[in-house]
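Engineer: What follows is a predicted protein model with its sequence.
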Amino acid sequence: MTEELEEDAFLDDEENQQDDLYEHHRLVADVGQEAIRIDKFLMKRLPNVSRSRLQAIAKAGTLFVNDKPVKSNYKVKPNDDISVVLPYPVREIKLVPENIPLEILYEDDQMVMVNKPSNMVVHPGYGNYSGTLLNALVYHFDSLPQRDDYYGRPGLVHRLDKHTTGILVVAKTENALTALAKQFHDRTSDRLYYALVWGDVEEDEGTITGNIGRSKKNRKVFQVYEDEEEYGRHAVTHYKVVERFRYVTLVQCKLETGRTHQIRVHFKHIGHPLFNDLEYGGNKILKGTTFTKYQQFINNCFKLLDGQALHAKTLGVFHPVTGEKVFFESELPEGFLKLLEKWRVYSRNT
């Protein structure tokens, strides 16, 4: 699929209209597709595209079904061939190899375990065309395989958020790519994360369940939809408390599903946003005292991280060739360790 629609490209700017149209997206509805409005259908399939944008596209006459323009209230039918075309060419994302150092935790002829640092996007996309983990991977490894549904992202079978640190597996062969992708799809991989969350989590362990979908107010973030079962995707996060620091809690999270921003969204939903989470409200003082000294302490803690306190610590997969279940571990980064030590000292002395 081609690049996502750019948010700053306005369809109703007549001065920018051209005679040529360029196809940006093309999708074919499933055989068993239920009849739903096309704007709602596309919202679930095109990230970062708001419903109002889709309605504007339809109004401009550049939303097509079976080569015919349709309105935003058109009901999608099985096997419909849907095209989104716009009056500007799709920006080609050229994957340029870049000599960026990588921390390799494990490597054989089938796969590589990489320790991703904070403040690094996994693959190029709108607003991030260089300096990504994938730019580094194609420099260090030749001929990485790629999936048709993950075009332009060779070797990747899963992702981590920009500021999430930790372990990520990369496939080196077609066989490994197929086998590993199936494991993530079938939920047979084991993923364990450490997160520092605001507040004193009441239960020592528990499970958070709730459909996760893009926010209808802000398409850049996600939220839990409990009362709208048809919206969002089923998501389950299991957690255990590792250590308590009065106003924040260190938790261990095991993913049963792998939705975008899952841990961040689930913990915000239960009232415990991740510490220093820029998108989900964790980058301000949510618990504690009003004393100036405490406020300074928190600000000093924030400075230790680029974003949310979330680390992908353990990854277990079945080896693509031997079939043996193998586990790999990534130590907490220096900033995260310093953050925990500061909270230990604070909690002991107050």
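Structural biologist: Looks like it arrived, so ask away. Numbering: from 1, shown residues only.

Engineer: only C-alpha atoms for contact and neighbour calcs from this point on.
Structural biologist: Will do.

Engineer: Is there a neighbour count for residue 207? I'd like the number.
Structural biologist: Residues contacting residue 207 under the criterion other C-alpha atoms under 10 Å number 14.

Engineer: so what's it closest to, chain neighbours aside?
Structural biologist: residue 238 (4.4 Å; C-alpha to C-alpha, 6 or more residues apart in numbering).

Engineer: for the one you found, helix, strand, or coil?
Structural biologist: Following DSSP: H, G, I helix; E, B strand; the rest coil, the label given to residue 238 is strand.

Engineer: just residue 298 next, same as before
Structural biologist: Residue 298, by the three-state scheme (three-state DSSP), is helix.

Engineer: how about the helices in the chain?
Structural biologist: Assigned by DSSP state H, the helices in the chain fall at 38-43, 51-59, 133-140, 174-186, 262-269, 292-302, 334-349.

Engineer: next, the one to line up against it:
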Amino acid sequence: MNAPDSEADTGLKVLQADADAAGQRLDQWLAAALGADFSRNRVQTLIRQGAVSIGGVVSDQPKRKMADGDIARIDLPEPEPAEPQGENIPLDVLYEDDSLIVINKPAGLVVHPGAGNWTGTLVNALIHHCGDSLSGIGGVRRPGIVHRLDKETTGVMVVAKSDIAHRALSEAFADHGASGELERAYQALVWGIPPRMTGKVDAHLGRAADRVRRAVVPEGRDDARHAVTHFTVLEKFGEQDLKGVHAASVECRLETGRTHQIRVHMAHIGHPVIGDPDYGQALRTKANRLPEPVQTLVKSFPRQALHAGLLAFLHPVTQIKMSFEAPLPADMQAILDGLRNL
């Protein structure tokens, strides 16, 4: 296979097949020839759109067989603009290069546009912030979301800026780091003190009755998804008895990544996250027995006290392990300080 020639002004690439290419499918050969920036799915889309010609004749069949000496011309379109519009929303950027961006997400920021949140999201902010440095994910100039944090959960997130980064990071998050260096650690403030300093919650999750929340469900249910959370008690607060108000700071590490996983799992073992409006309502009255000023802080806290403090992963291009940490947000730190006085 000869190296591709390109004409930057037109987006044209010219490739010549050699003897090794003979008999290969057009999409298979092109995906290998164009390199890691082009997934096979994207190559197939380009072929079906008529962007590839062999010997001057448009070839729109991905399964066409190649022959030694075939000359392929690929007319690469400019990446299409993302449907969401860029918005000048401030971002706390921890790191950025041509492949990815790492941010410290604040509370209240929805990650992706959707029903009821078509604007003001992280995606809108990233389109504005990154601009032309987004090389295109699947042919569209947009940020590649590879994992999410709930709207009211704070902390470290990584977002892809290129196809190659998107595929590599998506694979890492899909297998939850089993085959790589992915690490995710969250800090949560929970009601009660777990009986053990370390533990594991292994419980399948599925949809609750309202279809927005999640619940622990039997393994055999159709929508059941395996979920495992490991927790470590970092600090204990208050009296450890039936009448006293007690709480704990715990670190949670994910072995899987399901919607609301930490929040549901901690509530399942009797230690819901403080402030959680969906899974901690049963224990909200505990705040009435706290001394001031922490009582007011907890009762007025409008969200779950959950923070993604650590994220580590292999850089998709350099293969160097990168690790990022974000401190607790000020409102959650204030509650932690108040609990320390119990």
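Structural biologist: Ah, there it is. Note that the coordinates shown come from a computational prediction; the quantities given were computed from them, not determined experimentally.

Engineer: related to what we said a few turns ago, when you align them, which residue in the second structure goes with the residue nearest to residue 207 of the first structure?
Structural biologist: Here residue 238 of the first structure is matched to residue 230 in the second structure, going by TM-score structural alignment.

Engineer: How far off centre is stretch 204-211 of the first structure?
Structural biologist: 19 Å (C-alpha atoms, centre = their mean, to the nearest Å).

Engineer: so that stretch matches what in the second structure?
Structural biologist: Counting by TM-score structural alignment, stretch 204-211 of the first structure corresponds to 197-204 in the second structure.

Engineer: check contacts around the most centrally placed residue in the second structure.
Structural biologist: Centroid-nearest residue in the second structure: residue 147, 1.1 Å away (criterion: C-alpha atoms, centre = their mean). Residues in contact with residue 147 of the second structure (C-alpha atoms under 8 Å, 6 or more residues apart in numbering) are 157, 158, 170, 173.

Engineer: Kindly state which residue of the first structure is aligned to it.
Structural biologist: In the first structure, residue 147 of the second structure lands on residue 158 (TM-score structural alignment).

Engineer: do residue 27 of the second structure as well
Structural biologist: In the first structure, no residue is paired with residue 27 of the second structure according to TM-score structural alignment.

Engineer: Report whether residue 27 of the second structure is found in a strand, as I expect.
Structural biologist: No. Using three-state DSSP, the assignment for residue 27 of the second structure is helix, not a strand.

Engineer: That one: neighbouring residues, count only.
Structural biologist: 24.

Engineer: wait, it sits on residue 42?
Structural biologist: No. If you go by C-alpha atoms under 8 Å, residue 27 of the second structure and residue 42 don't touch, sitting 9.4 Å apart.

Engineer: mind listing the strands for the stretch 151-300 of the first structure?
Structural biologist: With strands called from DSSP state E, counting those that start in this stretch, the stretch 151-300 of the first structure shows them at 165-171, 190-198, 205-209, 211-214, 222-225, 236-244, 248-255.

Engineer: just checking, which of these sits deepest inside the structure?
Structural biologist: strand 165-171 (a mean of 25; mean count of other C-alpha atoms under 10 Å).

Engineer: and for stretch 306-322 of the second structure, what span of the first structure is it aligned with?
Structural biologist: Going by TM-score structural alignment: stretch 306-322 of the second structure matches residues 310-326.

Engineer: Give me the residues contacting that stretch.
Structural biologist: 110, 163-168, 175-176, 179-180, 183, 188-196, 274, 327-332.

Engineer: One more: stretch 340-350 of the first structure?
Structural biologist: With contacts defined as C-alpha under 8 Å, 6+ apart, stretch 340-350 of the first structure is touched by 245, 246, 301.

Engineer: Run a quick neighbour tally on residue 314 of the first structure.
Structural biologist: Quick note: residue 314 of the first structure (other C-alpha under 10 Å) scores 19 neighbours.

Engineer: Actually, residue 226 of the second structure.
Structural biologist: Residue neighbour count, defined by other C-alpha under 10 Å, stands at 17 for residue 226 of the second structure.

Engineer: Might one say that residue 158 of the second structure is in contact with residue 102?
Structural biologist: Yes. Look at residue 158 of the second structure against residue 102 with C-alpha under 8 Å: they come within range, at 4.4 Å.

Engineer: quick one: contacts for residue 221 of the second structure?
Structural biologist: By C-alpha under 8 Å, 6+ apart, residue 221 of the second structure has no neighbours at all.

Engineer: To clarify, my last question referred to residue 298 of the second structure.
Structural biologist: Counted by C-alpha under 8 Å, 6+ apart, residue 298 of the second structure has contacts 274, 275, 287, 335.

Engineer: What's the separation between the third one and residue 148 of the second structure?
Structural biologist: Plainly put, residue 287 of the second structure is 30 Å away from residue 148 of the second structure if you go by C-alpha to C-alpha, to the nearest Å.

Engineer: So for the two, which residue has more residues nearby?
Structural biologist: Using other C-alpha under 10 Å, the more surrounded residue of residue 287 of the second structure and residue 148 is residue 287, with 19 against 16.

Engineer: Contacts only, for the more buried one.
Structural biologist: With C-alpha under 8 Å, 6+ apart, residue 287 of the second structure has these contacts: 295, 298, 299.

Engineer: Next, work out how far apart the second one and residue 333 of the second structure are.
Structural biologist: Yep, that's residue 298 of the second structure we're talking about. Residue 298 of the second structure is 11 Å from residue 333 of the second structure, by C-alpha to C-alpha.

Engineer: Surely residue 165 of the second structure touches residue 100?
Structural biologist: Yes. Residue 165 of the second structure is in contact with residue 100 according to C-alpha under 8 Å; the separation is 6.9 Å.

Engineer: Contacts made by stretch 118-127 of the first structure with the rest, please.
Structural biologist: Taking C-alpha under 8 Å, 6+ apart as the rule, stretch 118-127 of the first structure contacts 3-4, 6, 93, 95, 128, 130-135, 153, 159-165, 306-307.

Engineer: residue range for that stretch in the second structure?
Structural biologist: Taking TM-score structural alignment, stretch 118-127 of the first structure hits residues 107-116 over in the second structure.

Engineer: Pull out the buried positions in that stretch.
Structural biologist: Applying a neighbour-count criterion of 16 or more other C-alpha atoms under 10 Å, one finds 107, 109, 110, 111, 112 buried in stretch 107-116 of the second structure.

Engineer: same check, this time on stretch 266-281 of the first structure
Structural biologist: 266-269, 272-277, 279-281.
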